[in-house]
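*Asks:* With the sequence up front, the predicted model follows.
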Amino acid sequence: MSVGLNNASIAQKPKILLTGGTGFVGRPLLESLVTAGYPFVNVTRRDSALVLPGVQTCVIPTLSGDNNWSASLQGVEVVIHSAGRAHIMNETHSNPLQAFREVNVDATLNLARQAAEAGVKRFIFLSSIKVNGEETDKNRAFKPSDAPAPLDDYGVSKLEAEQALMALAKQTEMNVVIIRPVLVYGPDVKANFEKMLATVDKGLPLPFRTINNRRSLVFIDNLIDLIHVCIHHPKASNRIFLVSDGEDLSIGQILEKLALAMNKKSRIFSFPQPLLGLVASMVGKKEFFQRLCGSLQVDISDTRKLLGWAPPVSIDEAFAITTRSYQKKQSGSSHG
């Protein structure tokens, strides 16, 4: 795990409370905090979760607006809140917005209020680029100053949580840092990125060479490095930060780079985009096609300037790490 060298110069590290320490982002973040020597409280949903020597563990089975955090917050100076109800592709809840609000808004604000009362100095909230929206025009990237335009219940709940936290910051001495990541990838990535890895690994031909979109991505280590910087940086106070790898790629470029990292022959070929969209609609994959071939770019110039931060891991190195992990896992499962 690559963590910013900025942290090595901190003479006295603040005690941190981390939620979501078993998640895709939370687990490597937890391990990086241990490596960096931070004293912290790890909040988990069950007793059997990851236990680390010298790390205080607090079990909160369900996040809600009624959780009592008093025992967990003793001596804590910084809260990193990465837990929440994630974006769900096949929603089954009868009232999805209510379900998202209960966890992402009510539970978050409850924790933040108690944190402020307990004397916590900084609350770092992992939000989502979905607060900005789902798609950008090519060569027009989202900025943190843009008017929010969430299009789904998950994005709405994250926006409402952000607004409630910023309002709380104005009423208390606790400051708030909001980070809106784009699609996060790395070892053990799931969902659409894992599907792309599987498709490239199988050597299947893909008709995306002429798709001229632009996507911002963020490697897990780059996101964690930014979180480490936000723990202590004075200019992070009461700010919203967008984060990416700093290099936007088309879907064809992503697939070609993955093939190169896997030492596979690129099987990307050209196909008219309108016709490809028509085929996707005919087979019921219109939404998937739009997510894959639409543009979503973020402008991280504010993050760079305010924090003096740059992504420490290049996208080529990040793809190499991710593909090696995927292939190792596939090799292990095939011999299991």
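*Replies:* Perfect, thanks for sending it. Keep in mind it's a predicted model, so treat the numbers as computed, not measured.

*Asks:* From here on, just use CA atoms for contacts and neighbour counts.
*Replies:* Fine.

*Asks:* quick one: the longest strand anywhere in the chain to chain centroid distance?
*Replies:* The residue-count maximum for a strand in the chain (DSSP state E) belongs to strand 175-181. Here strand 175-181 shows a centroid-to-chain-centroid distance of 11 Å under the convention C-alpha atoms, centre = their mean, to the nearest Å.

*Asks:* try this one next to it:
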Amino acid sequence: MSGDRREGTGYMVAGTVLVTGASGFVGLALVPQLRSAGYRVVAATRNPDKFEGLEAVRLPSPAEPAEAFAHIVANVDHVVHLAAIAHTQLAGAAATYHAVNCELAAKLAEAAHRTIAGKFVFVSSIRAQCGSVHSGVAVESDPPQPTDDYGRAKLAAEAEIASIMTRGNYTILRPVLVYGAGVKGNMAALSKLASLRAALPLKSLDARRSLLDRASLCAAIIHSLRETGTDAGTFIVADKSPVTVPQIITAIRRGLGRKPGLFSCPTWVLAAAARLTGQGARWQTMNGDLIASSAMLQSTGWSAVENSARRIEDLSRH
């Protein structure tokens, strides 16, 4: 373990960070940002032999004993826990979510509590707080009301970590939907739609949703490692300005050097088409609000992206 201590805090300015999920969508961007910030990174992965260009250790399964987790945190200063299952079609999905998204996090936190001198940063999800559609502006003081097995497992993991890390050297982050190169899920579907040259009947969609730039989330993680003002805290992570589906499509197409190409269509027609094509759940998400405020994390010194649409447009140029 190495690094200098920042004046006025008890944590290393730089040192060794164990990152689970380092090969995932967020991890791929976080690792180089950590290195640029002066940290040594160790990836915890199920297949360390296949991980090229980075020091790696095997990530134990939730069923393995405490000794396996103690081994991987033995020589690190901090832990960033990204690894999770977001979607599964397996039978017994609730049990799978709980094992991977809660039990694994708890065992890692127990090992970290006994060993590390720095921070344990757990990347949870806004789904631990609310469903995919939410009335009003979501803030951390709202009573958590997850609506699916994924969100319930994440919330349970948050509670486990808070009860285990009694020194308070942990931070829980609840990001909203993250965008960036290589994104999957609903944002990937919108990007695919936007890449079509056909005009799209989506102009009338006015639901507003908070999004999060991937680089900004990585900055929030590094900020949490360094900032004692985030100790024992749970924070929503989101860009400042919510956007609509037409704004997202327009931003992507402008980034590609094209006109928006949107026209209005009755929403009941779009809803019927979504149901007929098996996209009813995705339609409900696209046509519902989920606005979340990251003001509390900003108050600790983290800077949020001001304009999601402009950021998406910039990213689409590359």
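*Replies:* Here it is on my side, so go on. What you see is a predicted model; the values in this text were computed from it and never measured.

*Asks:* Just the residues contacting the following helix or strand past the longest strand of the first structure, thanks.
*Replies:* Once the chain leaves strand 175-181 of the first structure, the next helix or strand it forms, by DSSP states H and E, is strand 183-185. For strand 183-185 of the first structure, the external contacting residues (C-alpha atoms under 8 Å, 6 or more residues apart in numbering) are 193, 216-220, 223, 322.

*Asks:* Mean deviation, strand 183-185 of the first structure versus the second structure?
*Replies:* Following the fit onto the second structure, the mean deviation recorded for strand 183-185 of the first structure is 0.9 Å by mean C-alpha distance after the TM-score superposition for the first structure.

*Asks:* Tell me the helix or strand right after that strand.
*Replies:* Note on strand 183-185 of the first structure: by DSSP H and E, the next helix or strand toward the C-terminus is helix 191-201.

*Asks:* compared with the second structure, how much does that following helix deviate?
*Replies:* In the superposition with the second structure, the average deviation recorded for helix 191-201 of the first structure is 1.8 Å (mean C-alpha distance after the TM-score superposition for the first structure).

*Asks:* tell me how far the ends of stretch 204-211 of the first structure are from each other?
*Replies:* 17 Å (C-alpha to C-alpha, to the nearest Å).

*Asks:* Tell me the spacing between the counterpart of residue 117 of the first structure in the second structure and residue 235 of the second structure.
*Replies:* Using TM-score structural alignment, the equivalent of residue 117 of the first structure in the second structure is residue 114. Residue 114 of the second structure sits at a distance of 24 Å from residue 235 of the second structure (criterion: C-alpha to C-alpha).

*Asks:* got it, and residue 180 of the second structure?
*Replies:* Following C-alpha to C-alpha, the distance that separates residue 180 of the second structure from residue 235 of the second structure is 21 Å.

*Asks:* Which of the two has more residues huddled nearby?
*Replies:* residue 235 (26 against 19; other C-alpha atoms under 10 Å).

*Asks:* what helix or strand is the residue mapped onto the more buried one from the first structure on?
*Replies:* Superposed on the first structure with TM-score structural alignment, residue 235 of the second structure falls opposite residue 241. In the assignment (DSSP H and E), residue 241 of the first structure maps to strand 239-243.

*Asks:* What is that strand packed up against?
*Replies:* Applying 3 or more C-alpha pairs under 8 Å, 6 or more residues apart in numbering; DSSP states H and E, one finds that strand 239-243 of the first structure contacts strand 175-181, helix 301-307.

*Asks:* tell me the most buried of the ones you listed?
*Replies:* strand 175-181 (a mean of 23; mean count of other C-alpha atoms under 10 Å).

*Asks:* Specify, as a residue range, where it falls in the second structure.
*Replies:* Using TM-score structural alignment, strand 175-181 of the first structure corresponds to residues 169-175 of the second structure.

*Asks:* mind checking what residue 289 of the second structure lines up with in the first structure?
*Replies:* By TM-score structural alignment, residue 289 of the second structure lines up with residue 295.

*Asks:* who's in contact with its match?
*Replies:* Under the criterion of C-alpha under 8 Å, 6+ apart, the contact list for residue 295 of the first structure reads 135-138, 213-215.

*Asks:* which of those residues does the second structure keep?
*Replies:* Checked against the second structure using both residues aligned by TM-score structural alignment, their matches' C-alpha atoms under 8 Å, those keep these contacts: 135-137, 213-215.

*Asks:* Relative to residue 163 of the first structure, which of these is nearest.
*Replies:* Within those, distances to residue 163 of the first structure taken as C-alpha to C-alpha reach their minimum at residue 135, with 21.8 Å.

*Asks:* isn't the closest one right next to residue 296, touching?
*Replies:* Yes. With contact defined as C-alpha atoms under 8 Å, residue 135 of the first structure counts as touching residue 296 (4.8 Å).

*Asks:* Those two: which is more packed in?
*Replies:* Per other C-alpha under 10 Å, whichever of residue 135 of the first structure and residue 296 has more neighbours is residue 296, with 27 against 18.

*Asks:* any idea where the strands of the second structure begin and end?
*Replies:* Here the second structure has its strands, by DSSP E, at 16-20, 40-45, 56-58, 78-81, 120-123, 137-138, 170-175, 177-179, 211-213, 233-237, 291-292.
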